[in-house]
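Engineer: the amino acid sequence is not available; the structure is as follows:
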């Protein structure tokens, strides 16, 4: 048998019995210390990233163990925790701290290891620009009409631009503020500068690539009718041919799963009578 446990802190250690949720583990793992601006209050990722990635970790662990069992015939217990998953999300920043002992500082949208790789304000909104590698920095300087920045020693490399990020951002922002976001997206993409507007969910609903990827789908819910939900993130021909269904009720498939494992009807009835399992009335037949 392969058995996977998911908990806040793991099955062993001083916190094994301690409960936790996404926000608590964002705080306790150090993740919240990375998010925000230098003078802002601690912030967390609004999307429950620790919860979600822990589910992914559990899925990968079980699939890997199933594959291993095909070779060695062994089952085993898999211990997956929110804490370990939250730390795994921070591999780059945590590894940097373990190397040099310097606590990371909150720098908003910027990447601590490269520049420019952050959000900039334009005349009517914000855009994200990543022009730190290859020839993209000198190209950006030319597009913005400031070729003299190419030879500025403060901006000679991505590492130097990280050191002088404040001066670099001030110079770039002065130019970006002169035109709307749509203008900058057009000219930057034409020059092969990586960029994007800062989208809200209304923009996401209208995004042509998200529609093409099938990531917003409709399904029929027995209580709520037609609802729209995020789709499955992996595209494949088989997935495209499989209709979406709403999440099952608690215990809806308990009886059918036990039948698949050759439990008799009497054994299933005994489990129900002892409250060892639950089936909604609609699933009892």
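Structural biologist: Ah, there it is. Note that the structure is predicted; figures quoted are calculated from it, not measured.

Engineer: going forward, measure contacts between C-alpha atoms and count neighbours the same way
Structural biologist: OK.

Engineer: ranges for the helices of the stretch 101-250 of the chain?
Structural biologist: Using DSSP state H, counting those that start in this stretch, the helices found in the stretch 101-250 of the chain span residues 136-143, 158-163, 165-176, 181-190, 201-205, 208-213, 237-240.

Engineer: from the contact counts, what lies against the first one?
Structural biologist: When contacts are defined as 3 or more C-alpha pairs under 8 Å, 6 or more residues apart in numbering; DSSP states H and E, helix 136-143 sits against helix 181-190.

Engineer: by contact count, what packs against the helix it packs on?
Structural biologist: Against helix 181-190 (3+ C-alpha pairs under 8 Å, 6+ apart) you get helix 136-143, strand 194-197.

Engineer: so for the longest one, what gets flagged as buried?
Structural biologist: Residues of helix 136-143 classed as buried by neighbour count (16 or more other C-alpha atoms under 10 Å): 136-141, 143.

Engineer: save the helices and strands packed on helix 181-190 as CSV, and put in distance to residue 163 too.
Structural biologist: Below are the helices and strands packed on helix 181-190 laid out as CSV (distance: least, C-alpha to C-alpha, whole Å):
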stretch, distance to residue 163
helix 136-143, 16
strand 194-197, 22
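
Engineer: who touches the helix or strand residue 54 falls within?
Structural biologist: In the assignment (DSSP states H and E), residue 54 maps to helix 49-72. The contact list for helix 49-72 (C-alpha atoms under 8 Å, 6 or more residues apart in numbering) reads 2, 4, 6, 21-22, 25-26, 74-76, 78, 80-82, 85-86.

Engineer: how close does the most centrally placed residue in the chain get to residue 42?
Structural biologist: In the chain, the residue lying closest to the centroid (C-alpha atoms, centre = their mean) is residue 49, at 5.5 Å. Counting by C-alpha to C-alpha, to the nearest Å, the gap from residue 49 to residue 42 is 16 Å.

Engineer: cool, residue 148 as well?
Structural biologist: The spacing between residue 148 and residue 42, counted by C-alpha to C-alpha, is 38 Å.

Engineer: quick revisit: turn the buried residues of helix 136-143 into a markdown table, including distance to residue 35.
Structural biologist: Shown next, in a markdown table, are the buried residues of helix 136-143 (distance: C-alpha to C-alpha, whole Å):
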| residue | distance to residue 35 |
| --- | --- |
| 136 | 27 |
| 137 | 26 |
| 138 | 30 |
| 139 | 30 |
| 140 | 27 |
| 141 | 29 |
| 143 | 31 |
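
Engineer: here comes the other one, which I'd like you to weigh against the first:
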């Protein structure tokens, strides 16, 4: 690893998406990430279907590249002791268990901070570390509902709709990554680690951004607005003769371009639509008029006319179209990883490009316990100790552990 975080050791005690996504991002940029998993079962998402060649869940694979897997029984004194030893030699710990869940193993902030004052301890929970619901569990769907996101998603007058993406989980994982990096920078000056505390709740509340501000300013409770925005009837999807097209004419210049593209120049100065405020007041009528104008012709026709008039527009691409887009390929946003014995797996690529210290996909998602022995040797354990702990069930060893089993690099 030669990225900007090379030399940093990260311990991840995470499951599903939020914690693993944060730790994977750190690993993409060069950190040595050791993922602690349960003996026998591992991260819950390993077993979630569908599976890649019957061996690894795609969900797990999407959030666990650039990591080494160590299988431990944290409920056993010996397994917990191994985890503490690893954490005491680490720079960063990332977990997304319920608040207090790791305390029984001595992996809580207070215990580890006392043993390793330089440790940056990042907790991603459902509700955050304080407050009356701090110790309650939550997941992506739950938090999309609780934090209000589902109340503004879907068609007007329809039922609640979940965002297709895991926005609560991944949003919290992104914020956690930012928090860890700020704590690393602070440690450069102070020499001390600190606790980074974020949650699915806080991630969703921050994403609501202007909705929250607008509510407090107006007192109006926003609802769903379908494919568009309540503040702009010219910022939404419309049905063409063969498929849907998104139009995002969000200023006065684009409004004029839209009217020209639709052959409706009389709308430009129509008193119902002549400025943004009037268009919002008469939004339903304008949406119907635009829809009627769009309906007779195919998407390609409207793409040509709208772009000629400098109006942003786009078909609603499915994943098969997106992943074959020349721009997506040019930005290297489809990565291919060789899984030993299973073949290639393709996934989303690296979203941040650094000119001097770029990210890299060096390791494929690991098998459960693939690196237990390797990591323990690095921590000073003798072969006899490793075999004894394995025999007691405190640790889990992947077959081939004696050979070190070096995986192939990603492409």
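Structural biologist: Noted; the coordinates are in hand. A quick note: this is a predicted structure, and the numbers were derived from the prediction, not measured.

Engineer: circling back to that earlier point, ok, the buried residues of helix 136-143 of the first structure vs residue 285 of the first structure, which is closest?
Structural biologist: For the buried residues of helix 136-143 of the first structure, the minimum distance to residue 285 of the first structure (C-alpha to C-alpha) is 64.0 Å, reached by residue 136.

Engineer: which ones are touching the closest one?
Structural biologist: Applying C-alpha under 8 Å, 6+ apart, the residues near residue 136 of the first structure are 192-193.

Engineer: just give me the match in the second structure for it.
Structural biologist: Residue 136 of the first structure maps onto residue 254 in the second structure, with residues paired by TM-score structural alignment.

Engineer: how far away is that match from residue 298 of the second structure?
Structural biologist: From residue 254 of the second structure to residue 298 of the second structure the distance is 21 Å (C-alpha to C-alpha).

Engineer: then residue 362 of the second structure?
Structural biologist: Applying C-alpha to C-alpha to residue 362 of the second structure and residue 298 of the second structure gives a distance of 44 Å.

Engineer: with residue 125 of the second structure instead?
Structural biologist: 47 Å.

Engineer: who has more neighbours, those two?
Structural biologist: Per other C-alpha atoms under 10 Å, whichever of residue 125 of the second structure and residue 298 has more neighbours is residue 125, with 28 against 16.

Engineer: alignment lookup: the more buried one to the first structure.
Structural biologist: Residue pairing (TM-score structural alignment): residue 125 of the second structure is matched to residue 7 of the first structure.

Engineer: what residues are up against that match?
Structural biologist: 19-20, 80-82.

Engineer: one more: residue 141 of the second structure?
Structural biologist: Residue 141 of the second structure neighbours (C-alpha under 8 Å, 6+ apart): 162, 168.

Engineer: what is the aligned counterpart of residue 340 of the second structure in the first structure?
Structural biologist: Aligned partner of residue 340 of the second structure by TM-score structural alignment: residue 222.

Engineer: pretty sure residue 401 of the second structure is touching residue 367, no?
Structural biologist: No. Using C-alpha atoms under 8 Å, residue 401 of the second structure is not in contact with residue 367, being 11.2 Å away.

Engineer: okay, the two: which has more neighbours?
Structural biologist: Per other C-alpha under 10 Å, whichever of residue 401 of the second structure and residue 367 has more neighbours is residue 367, with 19 against 15.

Engineer: ok, now which ones touch the more buried one?
Structural biologist: Contacts for residue 367 of the second structure (C-alpha under 8 Å, 6+ apart) come out as 69, 398.

Engineer: and it, what's its match in the first structure?
Structural biologist: So, by TM-score structural alignment, residue 367 of the second structure is matched to residue 249.

Engineer: repeat for residue 209 of the second structure
Structural biologist: Aligned counterpart of residue 209 of the second structure in the first structure: residue 91 (TM-score structural alignment).

Engineer: name the nearest residue to the counterpart of residue 115 of the first structure in the second structure, ignoring sequence neighbours.
Structural biologist: By TM-score structural alignment, residue 115 of the first structure lines up with residue 233 in the second structure. Closest residue to residue 233 of the second structure apart from its sequence neighbours, by C-alpha to C-alpha, 6 or more residues apart in numbering: residue 283 at 5.3 Å.

Engineer: these two touch, right, residue 113 of the second structure and residue 119?
Structural biologist: Yes. Look at residue 113 of the second structure against residue 119 with C-alpha under 8 Å: they come within range, at 6.3 Å.

Engineer: so between the two, which is more surrounded?
Structural biologist: residue 119 (28 against 20).

Engineer: hmm, who's touching stretch 271-281 of the second structure?
Structural biologist: Contact with stretch 271-281 of the second structure is made by 230-233, 251-252, 267-268, 282, 286, as judged by C-alpha under 8 Å, 6+ apart.

Engineer: now the buried members of these.
Structural biologist: For the contacts of stretch 271-281 of the second structure, buried by 16+ other C-alpha under 10 Å: 230, 232-233, 267-268, 286.

Engineer: can you pull out the strands in the second structure?
Structural biologist: 9-13, 32-38, 51-52, 56-57, 68-72, 92-95, 120-125, 195-199, 235-239, 244-248, 313-315, 334-339, 343-348, 395-396 (DSSP state E).

Engineer: may I see the ones you listed organised as JSON lines, with distance to residue 305 of the second structure added?
Structural biologist: Listed next are these as JSON lines, based on distance: least, C-alpha to C-alpha, whole Å:
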{"stretch": "strand 9-13", "distance to residue 305 of the second structure": "51"}
{"stretch": "strand 32-38", "distance to residue 305 of the second structure": "50"}
{"stretch": "strand 51-52", "distance to residue 305 of the second structure": "43"}
{"stretch": "strand 56-57", "distance to residue 305 of the second structure": "44"}
{"stretch": "strand 68-72", "distance to residue 305 of the second structure": "52"}
{"stretch": "strand 92-95", "distance to residue 305 of the second structure": "50"}
{"stretch": "strand 120-125", "distance to residue 305 of the second structure": "47"}
{"stretch": "strand 195-199", "distance to residue 305 of the second structure": "45"}
{"stretch": "strand 235-239", "distance to residue 305 of the second structure": "15"}
{"stretch": "strand 244-248", "distance to residue 305 of the second structure": "12"}
{"stretch": "strand 313-315", "distance to residue 305 of the second structure": "10"}
{"stretch": "strand 334-339", "distance to residue 305 of the second structure": "31"}
{"stretch": "strand 343-348", "distance to residue 305 of the second structure": "33"}
{"stretch": "strand 395-396", "distance to residue 305 of the second structure": "62"}
